[in-house]
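Q: Coordinates for the following, if possible.
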Amino acid sequence: MTLRFEHETLGQRVRFASGSAREAVAAEVELLGATRAMVIASRSETGQAERITAGLPVALVHDDVVMHVPVPVAERARAAAAEHDVDLLISVGGGSTTGLAKAVALTTGLPIVAVPTTYAGSEATNVWGLTEGAKKTTGVDARVLPRAIVYDASLMLTLPVGLSVASGLNALAHCVDSMWAPRTDPIDAALAGEGIRTLAAGLPRVVDDPSGLEGREEALYGAYLAAVAFASAGSGLHHKICHVLGGRYDLPHAPTHAVVLPHVLALNAPAAPEADERIARAFGTETGLEGLEALRARLDAPRALRDLGFEEDQIPDAVEAILPSVPESNPARVTPESLERLLRGAWEGADPR
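A: I've put the predicted structure just below:
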């Protein structure tokens, strides 16, 4: 077989070392020559953020962080950055925090140093997202790609097991979607396969020993691989569905991904046997869905959208909202009927097999 593809590798520096966040962030501030940093962290993480940035030239700490980055929240952060004449954004937190930093960078061009505290993966992508009313809009822009990432697995030790599982499965969804997303290529598939293998090894260790560092490191490394693959491959069907569900019905981001993923895999795998074989090989199982469901059972993962606040009578509206964004390259044909079956199964928490 002759290989033909185009692959773009995004340029950013990654510092990965447990217990080193403070030193690593300081090194990045020095490299960038920043003198007035804006630290973005949710109210629950401002203490940790202040410890990480202690002694640095911080102009302000901004804690107005909201899930799915509503436009008014982004505008307030942009105004704060302008008022304090900042020259660097330091985000300390999960996907919502990183997303808010990206919203500021999108209109200002300010560089970001991202310090993740979940396995969201947004820090390794050039994808931004904003929610206005009930609609979440996403886009791609080089300005929002963090200049550097500081990965410190010790920051994950306080992340509750339930949130760790949901966040880790969100990362795994990046891997699965990268197998058949619109711009996928063999490099993305290789990264995604290794991401699945590493997450499948690390997440059970996090559940068994939440205070242990090795499982957290494995999961964090897997989440990074997943995000790099996703940044190149683009959004597949799974993410198109979850963006609508999150933005339109204000569902929690990571648990929604954890619930929807097996249903998308069940739909697409029969139409994409090579991708399914890669996923299965990464899990060490006969099929990808078998491996995913075994892992979800092992982790006691979220199972039903109705448990997350999604109502049964919202399914027809969701189908109508999702259909226009279904990628043409999706391996399985998506019809209103098949999409309704998928969402109903996810709402009920039905076995996708």
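
Q: only C-alpha atoms for contact and neighbour calcs from this point on.
A: Fine.

Q: Pull out the buried residues from stretch 145-163.
A: For stretch 145-163, burial by neighbour count (16 or more other CA atoms under 10 Å) applies to 145-157, 159, 161.

Q: Same question for stretch 282-298.
A: Ala282, Phe283, Thr287, Gly288, Leu289, Glu290, Gly291, Leu292, Glu293, Leu295, Arg296.

Q: Among those, which ones are in strands?
A: Using DSSP state E, no member of the buried residues of stretch 282-298 falls in strands.

Q: still on that earlier bit, now, which of the buried residues of stretch 145-163 lie within helices?
A: Val161 (DSSP state H).

Q: what ranges do the helices span in the stretch 51-200 of the chain?
A: Using DSSP state H, counting those that start in this stretch, the helices of the stretch 51-200 of the chain run over 71-83, 95-108, 161-178, 186-208.

Q: Show residues contacting the first one.
A: By CA atoms under 8 Å, 6 or more residues apart in numbering, the list of residues contacting helix 71-83 from outside reads 38, 62, 64-66, 100, 103-104, 107-108, 130-132.

Q: Could you also give me the structure for this second sequence? I'd like to compare it with the first:
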Amino acid sequence: MQPFEYNPNPGRVVFGSGSIKKLPDEIKRLNKSKPLLLSTPQQADQVKALEPILKDGSIAPAGLFSEATMHTPTHVTEKALQYTRECGADCVVSFGGGSTIGLGKAISIRTGLEHVCVPTTYAGSEMTPILGETAEGRKTTKSDPKILPGTVIYDVDFTMTLPEGLSATSGVNAIAHAVEALYARNTNPVINLMALEGTKALAESLPIIVNKPHDVDARSKAQYGAWLCGMCLGSVGMSLHHKLCHTLGGSFNLPHAETHTIVLPHAIAYNSPKIPETMQRLADVLPESHGDAIRGLNVLLTKLKVKRGLKEYGMKEEDVDKAADIAVSNPYWNPREIEKEPLRETIRRCWAGEEAKADL
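A: Next comes the predicted model:
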């Protein structure tokens, strides 16, 4: 066996239907009493459902900031920080997906406030010490153990109304975390177990959710898979897939989960010549792969009825060259050398919505 290093994630997880009722106790456990609630504008009404739960536990929310948005733009963070100071919050509770949790991380790392997450999607951001922020059209990421939320409450009840389409793309986004962890430079056996188990759970549950969105067992299985995949993202380095998605999302204002969904099979196809063992292990946990991981991913995306082209989200064909230039401008580790022309063709295929194939 190859030598490795493993650093366990110190975050606390509370998992199960109805676990939101434990939120007051979790805040008290941190010796806090005035949480700032965070959400997107679309979830402002839903997050208000936490207020009576908190009050029943003798916790009075300091306020609600409901302007979280994708890619965590710094101007929104500055506005949220001012509100945090004005309302006198002593901790932050993020309710939602990656956009809201990203804002919670941005506030927490700047202020030192404890951060509690209530995820309502499968994005996995709540399990990572990584913060991606956008300023002046460029998305940058930083990693710091202090960014990792301290407590995460996984209550499947809050995922039951997640639209089928967003469930699908959010879940594939989670799978992407696990897939890149399998061939990360600093991967290890524990993370590999989590990555394969998380991918399997999501690949099996997401098609059920798309056709039966109120299936509680499938929703619970997907949330379990998302937790494991998020652990992978938070524990080892990422490569081409995540670099491409950050470039595309931050530079062209493309939706986060949808971009990850489109890019994943193409990024894996690009790297496939250099990761044969990973490709086999991935094929083994993808239904209907017939021993071919790229086929398995293509079949999964077909079953999930998701859009396959970035052009469907507003990316222009002339942006392909710009995206390739940005993607190669900052060197980063990847199992296959980053070559501009094959990478440009990979991005073009993502733009056009073609099926992935390993021929570059």
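
Q: one step back: go through the helices of the stretch 51-200 of structure 1 and pick out the most buried.
A: Stretch with highest mean neighbour count among those: helix 161-178 (a mean of 27; mean count of other CA atoms under 10 Å).

Q: what span of structure 2 lines up against it?
A: Alignment of helix 161-178 of structure 1 against structure 2: residues 164-181, by TM-score structural alignment.

Q: Mean deviation, that stretch versus structure 1?
A: Superposing on structure 1 and averaging over aligned pairs (mean CA distance after the TM-score superposition for structure 1), stretch 164-181 of structure 2 comes out at 0.8 Å.

Q: buried ones in stretch 337-353 of structure 1?
A: Buried residues in stretch 337-353 of structure 1 (16+ other CA under 10 Å): Leu339, Glu340, Leu342, Leu343, Arg344, Gly345, Ala346, Trp347, Gly349, Pro352.

Q: doesn't Ile90 make contact with Arg36 of structure 1?
A: No: at 10.6 Å, Arg36 of structure 1 and Ile90 do not qualify as touching, with contact defined as CA atoms under 8 Å.

Q: which one of those two has more residues nearby?
A: Ile90 (28 against 19; other CA atoms under 10 Å).

Q: how close does the aligned residue in structure 2 for that one get to Glu133 of structure 2?
A: Superposed on structure 2 with TM-score structural alignment, Ile90 of structure 1 falls opposite Val93. Here Val93 of structure 2 is placed at a distance of 19 Å from Glu133 of structure 2 (CA to CA, to the nearest Å).

Q: Could you do Leu228 of structure 2 as well?
A: 24 Å.

Q: cool, Pro276 of structure 2 as well?
A: Distance from Pro276 of structure 2 to Glu133 of structure 2, by CA to CA: 34 Å.

Q: for Asn188 of structure 2, same thing?
A: Taken as CA to CA, the span from Asn188 of structure 2 to Glu133 of structure 2 is 28 Å.

Q: what sits against the residue nearest to the spatial centre of structure 2?
A: Centre of structure 2 computed as the mean C-alpha position; nearest residue by CA atoms, centre = their mean is Ala123, 3.1 Å away. The contact partners of Ala123 of structure 2, by CA under 8 Å, 6+ apart, come to Gly97, Gly98, Ser170, Gly171, Asn173, Ala174, Ala226, Gly230, Ala257.

Q: make it 10 Å
A: 96-99, 101, 167, 169-177, 223, 226-227, 229-230, 256-257 (CA atoms under 10 Å, 6 or more residues apart in numbering).
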